[in-house]
Each structure stands twice: as structure tokens, then as C-alpha cells.
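Participant: build me a structure from this.
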Amino acid sequence: MDDVQGLDIIKIPSEDIWPLANPEFTRAPDALPPNAYLKRPCLFGAGCHNPHIQETILSKVEVCEVLKKHPHPNFARYLGCVVKEGRVRGLAFTKYSVTLDQMLKERTPFDKERCLRGIEAGVYHM
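Facilitator: Presented below is the predicted three-dimensional model:
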């Protein structure tokens, strides 16, 4: 989408998107490591019309906080919340060199049975 001239731009106040950060939430390092992935909500298209975006973000943080206390090798390593101006702006995770989605799209050979066992083990862990 190179030409943004024809788009209808709707300014969304940041307090309507980003929830207040609970002081008990794990904070990501101010300078994220190079191998970090920052998960943020989509604010384009259908994502900008989510009336529950703050609740969605907070619920994801709460799940990540529980999983941080009860880690599993098949879950992404949660580094913490990125907080700016007292609000959660994203969730930081260790970034992997390749995702399962990429492997499937690129038809990269891998042990599918082992992968499914790992997913199953993660689900049972939860």
C-alpha cells in the first residue's frame, strides 16, 4: 500500500488504544535485544474498529505473565511489556529465526510429527 493519499485517516486517541500498565507487569528492557519480536495490535482495517482493544491487550499480557511463571520449551519466551507514558504499547518476545507459518509457506522440510507432539505438549502444559 504505497499510496496513502486516498485513505481515510481516522485519528484514534492513544488512551483509547493502549491500556494502563499494571505496575506488577513484567517490563521489557528499554533497549530490546536484536533477537526480540514486538507484538502490537493491528490498527488498520478491522483492527481499528475493535471496541475491546484494551481488554484484548490486557488479557494477552495476563496470559503471558502466567506463562512466564510456568514456562514451557514450546512457548515463545516472553520478555515483558513495552510501556510508554504508563501504557502498554506492545509485548516483547524472543524472536525465532523462522516461524512455523514461514516453514509451511516455503515448504521447508521439517519433522511434522515432532512439531505436532511439541504443540500438543504445550497445550497440555496450559
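Participant: going forward, measure contacts between C-alpha atoms and count neighbours the same way
Facilitator: Noted.
Participant: residues contacting the most centrally placed residue in the chain?
Facilitator: In the chain, the residue lying closest to the centroid (CA atoms, centre = their mean) is K39, at 3.1 Å. In this structure, K39 makes contact with G90, L91, A92, F93, judged by CA atoms under 8 Å, 6 or more residues apart in numbering.
Participant: run this one through as well so I can compare:
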Amino acid sequence: MFPELPLSGAKQFTEAPLELYNAHVFIKRPIISQYDVYKRHNVVHLLAQSFLEAACTMEFLSAHPHPYLIQYHGCRFRRGYLTGIVLSRHSHDLKNYLSRGVGNIDKKAFMNALESAIHHLHLLGWAHNDLNPTNVLVDDSEASGGMPLLIDFGSARKIGSLLGTSRGTSGWIEGRIEDYTTSKKEHDIFALEKIRLWLDNPTFDE
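Facilitator: Model prediction:
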């Protein structure tokens, strides 16, 4: 399930500093829980492929930083394989932050910040394509004061590109998931407005 490094090797990826303690970072791995589904459809190779694509996306975004994109520290490697994507750790996504009553957010400031992150992606020629309250963390550090951090770029693609196996979340897209096949900034604009409305009366159905 771990992708083999391409011929250019680890040099094309940032190596995460070894002194980063696991308590302070989140190490993203391939989605093992989906293994049986992929195996049943004889596409297990797509798990490794999508993980490699996610690492490439984070490398690209790290060259174009934005304060409301999750901080990327690099990758972990072992014996020629990419084994982890190392990101800053934060305790709560937006849904959990509100459902557990961790704190309140300033809706106007929060949405302005989230919009600026999405606008940054669009200026780079990319779209996120899977914007929803579980893919937005809340940075409740004293310095940030409850601002958003956009995460999960598994569906992110250059605008106009075909989407892969990851393509939005039901309930947060416009139309049918079957028709959600191409990376478009309109996907993000629709989801932004839906989050804005959701914040007025958030629900937490699974």
C-alpha cells in the first residue's frame, strides 16, 4: 500500500526532520480501512497512487504557502518507499470543535480566512474539490484565535483535470457524486456558501 519512490527518489520530496515528535505532528498514511473495498474492485494499486499524489500536492503547496493552509513538514521514507506525510497536529476539525462545545468562532473572520485560503488555491490554478467541516481544522492557539486551517488535499487537482478516486463528500457537493468528475473552482465556491449557511445552525449527523 505504500508507494515506491519514483526513479528520482526521495530528492523530489522534503524529508521531515527526525526531531519532530509524533505528539506535535500528524503523520498521514494510506487509508488502510479502504483496503478491502479497493481489493474487491482489483484496484489496490490506487491506494499507493493516491498517497503519492497527495505527497506531490503538499510539496507543491509548500512552495506556495498560505497562513490558512495546514503546515507541511515533509515526508517519511523507509527502504525506498514513501511511508508518511508529516503535517502539523491540531486537535479539532470544525465539526468536532462545535459539536463538542470546545469554543466559539467568529463566523465572519473565520469565513474570510477560509475564503482567502480557497482563493489562494484558485490563483494557483487548483481547486480543493472536497471542502466540508471535517476538512477544516480550527487553530485554537492563542496566536491564531480560532482561525481555519484547510486540510485533506486528496481531491485537489489543477482546475480542469479529471478527479481520481477521491471526489468530494456527499451532502457537500452540488449535484450527484457520479457527475462530480472534474476539478472546478465552482465546487469550492458552492461548498464555501454551504459552510457559511451551516454555521448559522450547525448539525452533526453522521
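Participant: how about the strands in structure 1?
Facilitator: 36-39, 78-84, 87-94 (DSSP state E).
Participant: tabulate those (CSV), appending distance to E113 of structure 1.
Facilitator: Below are the strands of structure 1 laid out as CSV (distance: least, CA to CA, whole Å):
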stretch, distance to E113 of structure 1
strand 36-39, 27
strand 78-84, 26
strand 87-94, 24
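Participant: gap between W18 of structure 1 and G122 of structure 1?
Facilitator: 29 Å (CA to CA, to the nearest Å).
Participant: for structure 1, what's the longest helix?
Facilitator: helix 53-69 (DSSP state H).
Participant: once aligned to structure 2, how far is that helix on average?
Facilitator: When structure 2 is overlaid, helix 53-69 of structure 1 sits 0.8 Å from its aligned residues on average, using mean CA distance after the TM-score superposition for structure 1.
Participant: of W18 and G122 of structure 1, give the one with the bigger neighbour count.
Facilitator: W18 (22 against 15; other CA atoms under 10 Å).
Participant: run through the helices of structure 2 in chain order.
Facilitator: Along structure 2, counting by DSSP H, helices occupy 35-40, 45-62, 94-99, 107-123, 185-200.
Participant: residue range for the last one in structure 1?
Facilitator: Aligned using TM-score structural alignment, helix 185-200 of structure 2 spans no residues in structure 1.
Participant: pull out the buried positions in that helix.
Facilitator: K185, H187, D188, I189, A191, L192, K194, I195, L199 (16 or more other CA atoms under 10 Å).
Participant: hang on, isn't the third one packed against A127?
Facilitator: Yes - distance between D188 of structure 2 and A127: 6.8 Å, which falls inside the contact criterion (CA atoms under 8 Å).
Participant: D111 of structure 1 maps to what in structure 2?
Facilitator: D111 of structure 1 maps onto D106 in structure 2, by TM-score structural alignment.
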